[in-house]
Structure formats: structure tokens, C-alpha cells
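J.: The sequence isn't on hand, but the structure is:
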């Protein structure tokens, strides 16, 4: 007590600045203690929630497995035992977080089984009212819940709500658009690509890769007509359509591909040249040769890569015109082609220039 009174007296006799410092120290000490208590409470709460979640998961898993084996394998009707389980799950999922745990448990079990049992889980998802729960997320203002709802509808293969999912076609959040696109392609395959006729927002490169991976799981499906997508004002749709043209060898859209050589975006034009080369559309060669000097450098390089695969004797005058092209790649490509077309004329260029770089290219092409 004497020590405490001593400190009080010392504090009262101190300068104002020292009193202020002591006050700050006391406040900081109070905040630190408060934070420590709060963190301990938070950790305790998280542990309780985790235990509760694990307990629920085990209960739901047991109920689902029991449901799967309680049915009559020779009948499509729901048995009385299954009805009791459905009612129990409905009562046990009155709160949203319980519904989320049940959905996660269903999906986990769905990954581990296949065939009729997997279909039974999809039916249980509907019978327990979880489909309506997922659909309610589509009306939520939070974008992450909308994306989550669409993902659930995809995984449980709910096809009849396509029109509701497509309402988010041009959602401002790319994550929602990505889930919407995957829903359509996963459930409707090539027919699901009809959204390309309406989409105004860009399709990211990652989304394009994902869509192509899903489509290639269904190789027996007949691809949709992509000609209108190649004319789209949405450049990402055009790029995606070019990928489709290459993967599925869409020679039937050659007119649309040739028309893309006049596209305002140079990257589209370059990609179109690559696809034209891949599909061996010879009709485009003359147009590209005629307009070669007006092409961007990227297009010129892409065109020479195309000629390397499709050269013929009639191309020799054009090749000779570009033997001394200032661009290294074009010059190298022209010399390679000339060597194949006419070895004598190729040899005649050995003494044409004293440029050391040109001589190195000649010697390299000659030895390979």
C-alpha cells in the first residue's frame, strides 16, 4: 500500500508530458490484455465450432449412407425408411450453416461413389429441399454466394434451372460468370456454348482453358456452328472460337477465318493466320502475299511460318523478294524455303552479301 501511494504521489508531482506517457502505457497495457482475452475466446469458439461441424458431418454421412442402402434396388420408389431419413435431414438443417455442411457431405460422398448411388445422392439433394436453398443463393446480393449456388447446381446436375443461371451471363464479377459458363458447358456440353451469342463481358484465358477441358471430355458430341462467334464483336469470343476451330478442325468456317485477316485487332489476325495454316486453307495465301508489305511484323512472321508448311514452286518469286528482309526470322525462314525449292539458287546467295550475320544464316541453313 505504501508503495502504491508512493507511485500516486510521484505521478501527481510529475510533469504533464510524463503523466501523458504513463497514461498511454496504461492504455496500451489494457488493449494488449483485452486482445489476448479476445483471441483466447476466439480460439475457443473456433474449436467448438470445428467440433460441432465434425460431429454434424459424421451424423449426416451416416444418414446419407443409411439412405443409400435403405432403398429397394428393384424399385425406383422411395422406401418408408428413406422417407424417415429425408424428414430427419430436413429437420436437422433448419439453419443455413447446417444446409451447407449437408451439401458438402453429399458432394464428398458423391466423389467416392458412382452409378446409381451417385444418382441417388442427386435425388436426395432435391428431396431434402437443398435445391431451393441453392437457388435462393442466386438472388443474393453477395457475389460469392451467387457463385456458390451455381456451383452446387452444377455439381448436382440440376438442368431445369438453366434460365435462372443464365440471368448472370454478364455479371460484373468474373467469378460468377465463370461458374455460369461451367454450369452450361458441364450440363449441356456444346449446346451450352449458346451463351457466346449473348455475352458482352470478356471471357478470361483461364476460363477458356477450363471450358475447353470440359468440352474435350465429350468427344462424341457434335460441335455447334461457330461461324457466328467468329464474327462476334466480343474479341474474347473470337479468340475462343479460333481455339475451337483448331481443336475440332473446323474447315467449314474457312470464309469466316479468311475474313478475320481484316480484323482490327492484330492479335486476332495473327491467330487467324495460325489457324488457317493449321487447317491448310490455301485460298488465303494469295491474299496474304499480295498484302504482305502492309501487314504488321507479327503477321508477316506468322505468314512465313505458314509458308514453311505449305510452300510450292509458285511461291519462289515471293520468297526471293524476302531473302534480304531486315527481320531475322523472316530472312531465316525465306532461306530455308528457298533451299528446299531450289538448291542452286540458294547457293547463289552465298556471295550476295558481305554481312556477317547473313553469311552465318546461310551457313547454318546449309548445314541443317
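T.: Cool, the structure landed. Given the structure is predicted, the values throughout are model-derived calculations rather than measurements.
J.: Could you use CA atoms for every contact and neighbour count after this?
T.: Noted.
J.: As a check, name the ranges of all helices in the stretch 201-350 of the chain.
T.: 205-215, 235-247, 254-259, 266-278, 283-290, 297-310, 316-321, 328-341, 343-348 (DSSP state H, counting those that start in this stretch).
J.: Dump these to CSV, plus distance to residue 199 and mean neighbour count.
T.: Shown next, in CSV, are the helices of the stretch 201-350 of the chain (distance: least, C-alpha to C-alpha, whole Å; neighbours: other C-alpha atoms under 10 Å):
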stretch, distance to residue 199, mean neighbour count
helix 205-215, 14, 16
helix 235-247, 8, 20
helix 254-259, 20, 18
helix 266-278, 18, 21
helix 283-290, 30, 15
helix 297-310, 28, 18
helix 316-321, 42, 15
helix 328-341, 38, 19
helix 343-348, 52, 13
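J.: Check it against this one:
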């Protein structure tokens, strides 16, 4: 006790700053000890949870295999498994494990077995939990619910899913769009008709990848989407026009050359170039001076595929263009349609940049 009182007395005699340091050190030491204890507990808890997860996962995989391979004469076996699964999924942790196993199997197999898994998803009651997620106030839970319904091909909830196509959170909208196209292919693109919110560039790519898996599908009329007030819908429709060779929309593409959005104008030029639409040439020439650099470059790239000797005067007007890429393209086209004129300009070229371009084009 005397030693403790001695330490207290010594502490009282210390300068204030030293006292503060000691107190803070003591508090920090207590916090560190508590953190170490908590981390040890958490590590043990997670390891134990992993063991339990692996145990139930193995058990459910076995049950599902039995369910899938049970013959028609073994309906009693199937009913027993369904009954067991209905009981298991009442527990949130077990439900998560069962859904994980079922999802993995659904991704790995096809045909009749895939239909059996879809049937089990419905019969076990998992579908009810997915539908309940749609009503959650948390956007990420909604997105998961839509993703699950898409994975297990639940088509009869189309109208319910449609409510979220313009949802404020992009992640939810992405899942809605993937649901439509995965389950209804080109018919699923009807959501574009009155879509208000933008489609992300990444989701446009995903939607196109899904559609290209269905070669036997008849593409719907994309004209209304090219005229949409939603700029992202127009951009997506332009991609569809190019991929699926929609030559019948060329007149609408020509109208898009005057669209208020520059990116749409540029993309329209690229699609018209792909179609080698000569109808666009004169329009683009007339508006060339007032066009953006991106549009001008796109037009010169277009000319590479449809250039004619009658374009020489226009090309000559741009062989000294301030933009290096346009200047190079113009000289390249000139060399193609009139080599003599190209060579004569090469001889009088004086600036370093022009000489470099001529030297490059002469060797290529």
C-alpha cells in the first residue's frame, strides 16, 4: 500500500504535461488490450461460422443432388426434401447458404435440371423472400431481390419489376434492365419506350452481350428509340442499329446529324459510315465548318470508305487544317484520289509538321 501511495505522490508532483501523457498512454493501453481481445474473439467466431457454413453447404448440396436425380417414381423423396428446405430457410443464416448453393447450381447447369432448380426455388418458398426484398427501404436489398428473380427466371413478376426501371439508384436500374433482357430478350427492350433515367455505358455493354446470345431472335423496330428524348436511349439504339445492320433507319440517322447532343451526332456519323451512306456526305460537307472537331474527324474517317474524285476540292480545303488528325486524313485521301496533286503539295511543304506527314504517307 505504501508503494502505491508513493507512486501516487510522485505522480502528483509531475508536471501537468507529463501527467497528460501518462493518462493518455494508460487509456490507449486499455483500448489496445480490448481490441486484441475483441479481434481474437472475432477471429474465432468467423472461423466457427465458416465451419458451420461449410457443413450446411455440403449437406444442402447433397440434398439438391438427390432432388435433381430423383426419378418420377421418387416423388416422396422430392417432397421430403422440399419440406426440409422450407423449414431450413426460415433461419436467415441457413437461407443464405441454401440460396448460395442453389444459385451456383443454376449457373452451372441447363435444360431439365435447370427447370427443376427453378421449381425448387418456388416450391421451397425462396421466391417469397426475393419478392419481399423488392419492398425493402434499402436500395442494395432491392437490387439483390431483382437479381435473384432474374437468375431463377421468374417471368410473372414483370409488372412488379417495371416499377423500378426509373429508380433513383443506378444499381437498381441496372438490375431491372438486365432482368428484362435476360428473360425477354429483344421484347424486354420495351422498357426503353418511356425510360426517363439514363442507361449507364457499362449496362449498355452488358445488355448488348446478352442480346447477342440469342441469334434466333427478331429485333424489334428501333426507330422510336432513335427519336427518344432520353439521350442514353438514343446512344443505345445507335449501337443496335450498327450491330444488327438496321439499314431501314438511315433516314432517321440523317436527322440525327442535327441533334443537339454532340456525342449523338458523332455516333450517328460513325453508324452512317459503317453503312457507307453516301446520302450523309453532302449534309456533312455543308455543315463542316460549324461542326465540332470530333464530328469533323468522324466525317473524314467516313470519307475513307466512300471518297470520290468529286470530293477533291473539299479535301484540298482541309489539307492545312489546324487539327493534326484531320490534316493527315485529308492528305491521305488526296494521295488516294490524286497522287500528282499530293506529290506537288509535298514538294512545296515547308513546315516541320507537314513534312513529317508527307514523309509518313509516302512510305505507307
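T.: Perfect, I can see it now. Everything numeric here is computed off the predicted structure, so don't read it as measured data.
J.: To residue 162 of structure 1, which of the helices of the stretch 201-350 of structure 1 lies closest?
T.: helix 205-215 (17.1 Å; C-alpha to C-alpha).
J.: State the span of structure 2 onto which that closest one is aligned.
T.: Mapped onto structure 2 using TM-score structural alignment, helix 205-215 of structure 1 covers residues 201-211.
J.: One more: stretch 150-165 of structure 1?
T.: Using TM-score structural alignment, stretch 150-165 of structure 1 pairs with 146-161 in structure 2.
J.: Endpoints of that stretch, how far apart?
T.: 7 Å (C-alpha to C-alpha, to the nearest Å).
J.: circling back to that earlier point, adding distance to residue 170 of structure 1, write the helices of the stretch 201-350 of structure 1 out as JSON lines.
T.: Output for the helices of the stretch 201-350 of structure 1, formatted as JSON lines (distance: least, C-alpha to C-alpha, whole Å):
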{"stretch": "helix 205-215", "distance to residue 170 of structure 1": "14"}
{"stretch": "helix 235-247", "distance to residue 170 of structure 1": "13"}
{"stretch": "helix 254-259", "distance to residue 170 of structure 1": "26"}
{"stretch": "helix 266-278", "distance to residue 170 of structure 1": "23"}
{"stretch": "helix 283-290", "distance to residue 170 of structure 1": "35"}
{"stretch": "helix 297-310", "distance to residue 170 of structure 1": "32"}
{"stretch": "helix 316-321", "distance to residue 170 of structure 1": "47"}
{"stretch": "helix 328-341", "distance to residue 170 of structure 1": "42"}
{"stretch": "helix 343-348", "distance to residue 170 of structure 1": "56"}
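J.: For residue 248 of structure 2, what is the corresponding residue in structure 1?
T.: Using TM-score structural alignment, residue 248 of structure 2 pairs with residue 252 in structure 1.
J.: Can you pull up the most central residue in structure 1?
T.: Against the mean C-alpha coordinate of structure 1, by C-alpha atoms, centre = their mean, the closest residue is residue 207 at 2.5 Å.
J.: Distance check, it against residue 249 of structure 1.
T.: For residue 207 of structure 1, the distance to residue 249 of structure 1 - C-alpha to C-alpha - is 21 Å.
J.: again, but for residue 179 of structure 1
T.: 27 Å.
J.: Which of the two has more residues huddled nearby?
T.: A side-by-side neighbour count of residue 179 of structure 1 and residue 249, using other C-alpha atoms under 10 Å, places residue 179 first with 23 against 13.
J.: Tell me which residues touch the more buried one, please.
T.: 147, 150, 151 (C-alpha atoms under 8 Å, 6 or more residues apart in numbering).
J.: so the second one is in which element?
T.: Taking DSSP states H and E as the criterion, the element that holds residue 150 of structure 1 is helix 143-155.
J.: What is that helix packed up against?
T.: Judged by 3 or more C-alpha pairs under 8 Å, 6 or more residues apart in numbering; DSSP states H and E, helix 143-155 of structure 1 is in contact with helix 130-137, helix 174-188.
J.: so can I have JSON lines of these showing distance to residue 30 of structure 1?
T.: Shown next, in JSON lines, are these (distance: least, C-alpha to C-alpha, whole Å):
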{"stretch": "helix 130-137", "distance to residue 30 of structure 1": "42"}
{"stretch": "helix 174-188", "distance to residue 30 of structure 1": "43"}
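J.: Highest mean neighbour count out of those helices?
T.: Comparing these by mean neighbour count (mean count of other C-alpha atoms under 10 Å), helix 174-188 comes out on top with a mean of 22.
J.: Find me the equivalent region of that helix in structure 2.
T.: Using TM-score structural alignment, helix 174-188 of structure 1 pairs with 170-184 in structure 2.
J.: mean shift between the matching stretch and structure 1?
T.: Relative to the matching residues in structure 1, stretch 170-184 of structure 2 has an average distance of 0.8 Å after the fit, by mean C-alpha distance after the TM-score superposition for structure 1.
J.: which part of structure 1 lines up with stretch 269-277 of structure 2?
T.: Counting by TM-score structural alignment, stretch 269-277 of structure 2 corresponds to 273-281 in structure 1.
J.: and the next element down the chain from the helix holding residue 150 of structure 1?
T.: helix 162-165.
J.: Would you mind measuring from the nearest residue to residue 204 of structure 2 once chain neighbours are set aside to residue 215 of structure 2?
T.: Once flanking residues are discounted, residue 204 of structure 2 sits nearest to residue 236: 6.5 Å by C-alpha to C-alpha, 6 or more residues apart in numbering. Between residue 236 of structure 2 and residue 215 of structure 2 the distance is 19 Å, computed by C-alpha to C-alpha.
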